[in-house]
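Student: prediction below, plus the sequence it came from.
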Amino acid sequence: MQNILNKTLRNIFLLTAVLGLTGCANAYGQSQCDHFFVDGKPPVVTNSDQKLCLKGYALAYSDQTRGNSYAAEYLIKDQVEKGKLIRRYGTFDSRDPIIRDYRNSGYDRGHMTPSGDMGDYESQVQTFQYQNLVPQTRRLNSGKWNWIENQVRQIAIQYGSVYVVTGPYFQGTTKTIGQHHIWVPYATWKAIYIPKLQKAGVYFCINEAEPVCYVQTVSFFTQRTKIDPFPGLDQAIKDTKLALPKMKHKKNK
């Protein structure tokens, strides 16, 4: 029975990869995508060439950086709770040249939309597309970033729903990895809007061996990066800081 399940899920993954690469996913502006964005307005970023609408999230991809530009979700309590009940499943297609470029690069394949946010197998598998990835340091990806992803899921459970937009930020001279010169971001960020509170905020994490994460207002983040994760939000909400959870640092004994 398990072998049959694995084969079925593998077929779903291959079909998803084909749809993503051929651009058969829904285009932005159609009703299937609008619910991922506040007021139906997609984020504003500097690099965005491909735009895909998948079952559980929407994404933009840059041909220049060879990585994700942003990933947008409308995360609800029911989806998160379903995700906790199903077995985590997903794998990268090792035949894909972009995926192979991450090997022995010193960087993890950092999901912008995490598979743990998804409430069904098909949506989980769709998070393993190369268009959803950027290079992240191992310390960030498995540490503070993983903690932030878990906090966002808890926020969705607590308040019923949350809009989430995640992406990379590039600054100055950019390091690259692999034969396709995938850009390594200076930082990765995760913007959050809680409709029930009408409040928003941004986690901004420096992508270094010893990562540091900050909590910012949307206005400060946009002023610094020229990225607007929520163009549909009122300016007053963007100006007000949301008291997002902060990771407690363990003290050395």
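Tutor: Received, thanks.

Student: switch to C-alpha atoms for all contacts and neighbour counts from now on
Tutor: Fine.

Student: please enumerate the helices of the stretch 101-250 of the chain.
Tutor: Using DSSP state H, counting those that start in this stretch, the helices of the stretch 101-250 of the chain run over 121-126, 138-139, 145-159, 218-225, 235-239.

Student: got another one to weigh against that:
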Amino acid sequence: MRRFWFGLTSSAAVGHQVSGCTLGSGLYDTVLAKFTGSVAAPLLASALASLTPLADGLTRYVLHDLLGLPASVAGSAAGSVAGTPSSTATQFSQCRQHFPAGTPPVVPGAADLRELCYSGFAVLHSGSHKAPVFVAERLNRSSVVQAKGLQRTDRFFADARLPRAERAELADYQGSGYSRGHMAPAGNMASAEAMAQSFSLANMVPQNQTHNAGPWSQIEQDTRSYAQRAQGDVYVFTGPVYSGPTRTIGPGKVQVPSHLFKLVYDASTGKSWAHWQANAASTRMSAPISYEELVRRSGIRFLPG
């Protein structure tokens, strides 16, 4: 297996999948304000029942993980919401709209790979790297126009759907010298909910700040400009690559990628190209590489057929 995948299969983690729906970080504040301190189980059940089914999966993890509630209390209370499935399993089948022809890439199996669905993107997350393997988005003229009117929230949060042992925390980035680099950019988000969700650390990698604000930002802007001109949907895959000596940040040892890639695929024309950039301050804009070259370097065949 290529070096790109070696780290992904190097550690085993908790084997269950987690919920496919997430919320804006404002829910964290609401829940904490209501339930800090000692609370009774009936009060929790009543509060959870008032939340929408969309919130259910993440609410259980927020209450259990952040407030230290017994799993039986959080689980039974959340299960009382009418019409809410009891399973917390997440699959890309719940958000196929983010993938060309509704078909996610086939990747090598590993115990700590988890599929996460969000409103505006999907993440295949690696628990060993505590970062995405890739993030998938669908852009078009309408979504780009809608995104232009939204204000950044800049409220980063650790995604409580991921087990603590597999996720990055805010403390990992503090004082690290690296920025929290969006893989699905906040500037692509076409709704307030999607904007809030884009600040999940599951959508981040440790990125050199100069690179993030310079050539990488230009690539993101150019991709939006192309999607606004395109006749139909444009699919984008973004992710990190790890090669050379292992570098980590924070007490959680979040791995720092050596390179980043962004694949752009125009479903109307079949045209595709990929950007491949070193995660370094010295990186400059460079010519795109072909899709087949990206497949060779990454070991992932992103597009169906």
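Tutor: Thanks, I have the structure now. All figures in this text were calculated on a predicted structure; none of them were measured in a lab.

Student: once they're superposed, tell me the TM-score.
Tutor: Once superposed, the chains reach a TM-score of 0.79 (TM-score structural alignment, normalised by the length of the first structure), with 223 aligned residues with a CA RMSD of 2.8 Å.

Student: make a markdown table out of the helices of the stretch 101-250 of the first structure and add mean neighbour count and distance to D93 of the first structure.
Tutor: Listed next are the helices of the stretch 101-250 of the first structure as a markdown table, based on neighbours: other CA atoms under 10 Å; distance: least, CA to CA, whole Å:
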| stretch | mean neighbour count | distance to D93 of the first structure |
| --- | --- | --- |
| helix 121-126 | 22 | 11 |
| helix 138-139 | 18 | 20 |
| helix 145-159 | 17 | 22 |
| helix 218-225 | 17 | 32 |
| helix 235-239 | 16 | 39 |
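
Student: any chance of TSV for those helices, columns distance to G56 of the first structure?
Tutor: Shown next, in TSV, are the helices of the stretch 101-250 of the first structure (distance: least, CA to CA, whole Å):
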stretch	distance to G56 of the first structure
helix 121-126	5
helix 138-139	26
helix 145-159	14
helix 218-225	24
helix 235-239	25
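
Student: the ones you listed: which one's closest to P97 of the first structure?
Tutor: Set against P97 of the first structure and scored by CA to CA, those come closest in helix 121-126, at 17.6 Å.

Student: mean per-residue distance, that closest one to the second structure?
Tutor: Its matched residues in the second structure lie on average 0.5 Å from helix 121-126 of the first structure after superposition (mean CA distance after the TM-score superposition for the first structure).

Student: helices or strands next to that helix in the packing?
Tutor: When contacts are defined as 3 or more CA pairs under 8 Å, 6 or more residues apart in numbering; DSSP states H and E, helix 121-126 of the first structure packs onto helix 2-22.

Student: hang on, the earlier thing: between the helices of the stretch 101-250 of the first structure, which one is closest to R100 of the first structure.
Tutor: Nearest of the helices of the stretch 101-250 of the first structure to R100 of the first structure, taken as CA to CA: helix 138-139 at 16.9 Å.

Student: which residues touch the closest one?
Tutor: The list of residues contacting helix 138-139 of the first structure from outside it, by CA atoms under 8 Å, 6 or more residues apart in numbering, reads G106, Y107, D108, E208, A209, E210, P211.

Student: distance check, the third one against I237 of the first structure.
Tutor: According to CA to CA, to the nearest Å, D108 of the first structure stands 34 Å off from I237 of the first structure.

Student: to F170 of the first structure, which of the helices of the stretch 101-250 of the first structure lies closest?
Tutor: Comparing those by CA to CA, helix 218-225 comes nearest, at 8.6 Å.

Student: what span of the second structure lines up against the closest one?
Tutor: Aligned by TM-score structural alignment, helix 218-225 of the first structure falls on residues 291-298 of the second structure.

Student: now what about that stretch, what contacts it?
Tutor: R2, F4, V241, L263, S272, W273, A274, R301, F302.

Student: what span of the first structure lines up against stretch 181-191 of the second structure?
Tutor: Aligned using TM-score structural alignment, stretch 181-191 of the second structure spans residues 110-120 in the first structure.
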